[in-house]
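S.K.: sequence-free structure coming up:
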């Protein structure tokens, strides 16, 4: 019987053997292959009792030693993680080189070097020179690739164009994999915008062509032929520079384009096909076969919207989704079912392993990744799909040759490859969601299994009333049920931080909604696969149609229910809170002790509660937006707390979309009243974005709304979304939750003056919009207890936004 350790070393070596209180010695021995506690050697040998750390003695002498030893442990664990996951070293270096440019794409290169140098210095001091060299080399690669991606080549079209919007005639090649050129796909809309590669352009018809390169996103005209991948098209229109965000936290379209490798938008006025690819073009033929499968999988469905949702779930063709379905899936936290990712690849992999079960073990694990690659290839290879494919491919290859696998290393490996191919993919929302959620699911796997085992521990000791088979089935059922619930909870928790930052939405009900939806997504995919295999056999194909459409109806119904139940808009957390949140989540999923688990869980609850409290106690503001395609101002009154907003006019897309971002950033989840002063386009062209982007309780519009297509469309959208519609004419007073007094005065030689008073139990506000002619309007805002506000609004093509805080309401 050999003694494993000395009693004085208990704090260093035996913390994993049990919770040993300070000052209590334990002696451990190995007996018959098991570790056994033999008691305290201090009582057996009195010579130890006078030493620090022995029973009844003061061990404060060992505190410096324990601190140093803890630091050594942390160092050893970090080195072990880097050794176990070689791709982590590469990813850490790449992130150090890319992150400064991701935070600020316009940063000077000399300042962007600070983070890589800090990473190298930290690794040298805390770890070892070998890791320092590897991370330093990866940092140089990431820094260089990002610098090249930020600065286009001389042949790139963006280098040849002026720093403004300009008209052009363009010859381009369509490279959007979601295009469907088949006539049988007429139910599917064309992508908006569509990705192209600019081959050559000229400023006017009389100029000479300029050969160029670079990808762009094109907005097609209404009258446009159906395009397919590889088509060469000629377009007349203009290159458009995206407008910068109106305020901090507004959607930055420039960063979105950069993440997709695009510099400018091309808005086409006319488009025609110059040529189509040859019949031996491999990728085109693969996508034609994809279109055939897509049409076969949905051709028996009666509801066109179900066809579009089915195409989005199976092949990622999301351009056909209507605004209502998008909103429901977003607000219910189930929008990820339209992003080809681990869920889809996992379902396909399970079906493939079952289909190829007749193959030998090694061959089966080598064939499955090839088939999955073909599937991912047809979806355009978005980052989440590539991540899932790389992870399952690495796992299959290692399993085929009986190599030990590290799932986290697969995550790091996939992220590194994608960032090497496009460093600005780090800005892509799909990339962030996919890798953060997948990383936390893998990271929490061991603890999840322990939690499941602990929950089912009692059932192992209870006699089974139905025999051994019943016991096995019952245990498997409950184990699968608990695993699914824990997985859904961790996926929601790991994505919560990003949801609050990008969308400002808190949806705890999505845990149950996803738990309910995912089995029906699996059933739908399985039904589609069966249908594609047996579609010549009409009875079986018809049965598959019934199952698939029923599954989609359940999925849509669950998302609609989840969107209307249990979701809140909260204030967007600052960066430091986001970092602390994910540190707490990491500790939570890796916690080995109850105390650590509950402390980290309490920290998460505290941070979310803080966001909710800040939202409930926020100050009131009036936002004035003007400019863009319309010259009529948009006025949004956001009262304190989480009350509904009051909006006057929705004049254009350039002002209505930022308005929704304002609401999301302030935690406002609905518009109490939307007032349209006149039925002309300048007053309501952007109303569809407001009505489909958030809930509008009341729409107030002139009774002669049929005089304009835009106001008529506004009423139709409001009716479809369930808003209460009220009509005004001349001097009007509308009663509801609030009392609205409205008066319009026409003036000769000018437009009209508008006098609005909106009274709620919580506050009262008076607005005056006075037309001064020559494109100038005077806005007056009066509220009791606050300073009256007056400002001039001058017509401009550049959108602008101003905020006025309301001191007392």
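M.R.: Perfect, I can see it now. None of these values were measured; they are calculated from a predicted model.
S.K.: only C-alpha atoms for contact and neighbour calcs from this point on.
M.R.: Noted.
S.K.: Would you agree residue 137 is in contact with residue 95?
M.R.: No: at 12.0 Å, residue 137 and residue 95 do not qualify as touching, with contact defined as C-alpha atoms under 8 Å.
S.K.: Output the longest helix belonging to this protein.
M.R.: helix 467-502 (DSSP state H).
S.K.: helices or strands next to it in the packing?
M.R.: helix 429-443, helix 445-455, strand 505-506, helix 510-534, helix 575-590 (3 or more C-alpha pairs under 8 Å, 6 or more residues apart in numbering; DSSP states H and E).
S.K.: and among those, the most buried is which?
M.R.: strand 505-506 (a mean of 25; mean count of other C-alpha atoms under 10 Å).
S.K.: right, and the helix or strand after the helix or strand containing residue 139?
M.R.: Following DSSP states H and E, one finds residue 139 within helix 129-150. Going down the chain from helix 129-150, the next helix or strand is helix 157-160, by DSSP H and E.
S.K.: Check which residues of that following helix are buried.
M.R.: Judged by neighbour count using 16 or more other C-alpha atoms under 10 Å, the buried positions of helix 157-160 are 157, 158.
S.K.: what sits up against whichever helix or strand comes after it?
M.R.: Where DSSP H and E defines the elements, the next helix or strand beyond helix 157-160 is strand 166-174. Contacts to strand 166-174, defined as C-alpha atoms under 8 Å, 6 or more residues apart in numbering, come from residues 194-205, 227-240.
S.K.: what helices or strands is the next helix or strand after strand 166-174 leaning on?
M.R.: Using DSSP H and E, the helix or strand that directly follows strand 166-174 along the chain is strand 194-202. Judged by 3+ C-alpha pairs under 8 Å, 6+ apart, the packing partners of strand 194-202 are strand 166-174, strand 210-211, strand 215-219.
S.K.: also this one, for the comparison:
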């Protein structure tokens, strides 16, 4: 993350502060929060947005800039509330989740595989798990029809499919027929328990399907070879295969989780170890991974082997591809947008403002999924980067402006220069961890009722020298 800070905080502090995207993000978030806790009818949101936009146009032509700005922010807030209402509260009339309950019932349905099957190893037996459980396969499907008696009727909606055993021969984009057990995601049974139903609702998944054996899922029609989802799935599977081929089994599963976000392949004991030590966030694909990737491009650029323009375009393409490859989670979308913005600013010879770029990333994240505003992962990610931008003067490497001071610094013996550079980097990394931990501790305590002090320096990103 400190690499992002260095890229976005080189602007002259004497210049006027202008962050239009930050105002838009605040307005949009206000509308979404209002709809979450004080919902209005969708027509109210739409009419408010349209009327405010029309009023803004009239005021703008009359050059009433200040009042027009407030009216425009009102229009953005109403648009945010309407988008959140549509995403969080409205479904299609043929949504499968409307006809299933928490009671498990058999269901025959057809759908299109959104992701390729992902395998999860069997959990070990212990005192709390006396019934053996085998390997499982998981994939996301978009339902298109369900069977009622002997007739098939149209349906819609996402569903998460779990199959006992290894589901082979299914790829993203394939049309499949399933004979499974269906139910709604369960609500929390105890106070403070993770709300799995709310999490699935934030992904627009209102139905859980379970196949008791791989033969319960059959391929009806192969997907198009031009499907981008299929090519991403193949690329992800190829990466997993390369890791398994060159690394031992136990280490390859950990490498797949760190590099590709395939945490489902980790055994439960290792997951529990990361959870107990408070380092489970290390396994989550986030800005750390994008920062390392961008730092690698920066090192290649420093070697002079490739041109500056080529490296910037290559960084944009590969970072965006990596974001898609890892399921485009909000933290990695945030980091990807910051890196892309920095590259575009460098190509145009302009300086990017930190808060403005971060707010633009937030707007993109909310446009993709407005429920991300209420998820702890998104909140912690954006709060951490905002804190580092705020304290960037402490976290960035000091610049020696006086030529005499530069000459004195360069004339020192190399052991002293190396020692000072190393201790300075260690200090900045440690200070970054302390600042992030201090700022996010209240939010972590509020969300999880716990915090772990021994993870102060576990989630920092490399910064260019």
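M.R.: Cool, the structure landed. Quick caveat: nothing in here was measured; it's all calculated off a predicted structure.
S.K.: got TSV for the helices and strands packed on strand 194-202 of structure 1, with distance to residue 468 of structure 1 too?
M.R.: Output for those, formatted as TSV (distance: least, C-alpha to C-alpha, whole Å):
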stretch	distance to residue 468 of structure 1
strand 166-174	60
strand 210-211	74
strand 215-219	61
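S.K.: so can I have TSV of these showing distance to residue 514 of structure 1 and mean neighbour count?
M.R.: Below are those laid out as TSV (distance: least, C-alpha to C-alpha, whole Å; neighbours: other C-alpha atoms under 10 Å):
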stretch	distance to residue 514 of structure 1	mean neighbour count
strand 166-174	35	22
strand 210-211	49	15
strand 215-219	33	23
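S.K.: Relative to residue 665 of structure 1, which of those strands is closest?
M.R.: strand 215-219 (27.6 Å; C-alpha to C-alpha).
S.K.: any idea how far that closest one is from the chain center?
M.R.: Taking C-alpha atoms, centre = their mean, to the nearest Å, one finds strand 215-219 of structure 1 lying 22 Å from the centre of the chain it belongs to.
S.K.: which residues touch it?
M.R.: 192-198, 261-268.
S.K.: That strand maps to which residues in structure 2?
M.R.: Using TM-score structural alignment, strand 215-219 of structure 1 corresponds to residues 158-162 of structure 2.
S.K.: cool, and stretch 725-734 of structure 1?
M.R.: The aligned range for stretch 725-734 of structure 1 is empty, by TM-score structural alignment.
S.K.: Check which element follows the strand ranked longest in structure 1 along the chain.
M.R.: Taking DSSP state E as the assignment, the strand of structure 1 that covers the most residues is strand 262-275. Note on strand 262-275 of structure 1: by DSSP H and E, the next helix or strand toward the C-terminus is helix 282-298.
S.K.: Superposed on structure 2, what's the mean shift for that next one?
M.R.: Comparing helix 282-298 of structure 1 with its match in structure 2 after superposition yields a mean distance of 2.5 Å (mean C-alpha distance after the TM-score superposition for structure 1).
S.K.: For that helix, which residues meet the burial criterion?
M.R.: Quick answer for helix 282-298 of structure 1 (16+ other C-alpha under 10 Å): 284, 287, 288, 290, 291, 292, 293, 294, 295, 296, 297, 298.
S.K.: right, and the first one touches residue 229 too?
M.R.: Yes: using C-alpha under 8 Å, residue 284 of structure 1 is in contact with residue 229, at 6.0 Å.
S.K.: So which elements touch the helix or strand harbouring residue 111 of structure 1?
M.R.: In the assignment (DSSP H and E), residue 111 of structure 1 maps to helix 109-112. On a contact count with 3+ C-alpha pairs under 8 Å, 6+ apart, helix 109-112 of structure 1 meets helix 86-103.
S.K.: Next, the angle helix 129-150 makes with the helix it packs on.
M.R.: Using axes from the mean of the first three to the mean of the last three C-alpha atoms, to 10 degrees, the inter-axis angle of helix 86-103 of structure 1 relative to helix 129-150 is 40 degrees.
S.K.: which outside residues touch helix 86-103 of structure 1?
M.R.: 82, 107, 112-113, 115-116, 119, 131, 134-144, 146, 409-410, 412-413, 415-416, 419, 423-424, 426-427.
S.K.: Most neighbours among the contacts of strand 215-219 of structure 1, which one?
M.R.: residue 266 (27 neighbours; other C-alpha atoms under 10 Å).
S.K.: What is the aligned counterpart of that residue in structure 2?
M.R.: So residue 266 of structure 1 corresponds to residue 209, using TM-score structural alignment.
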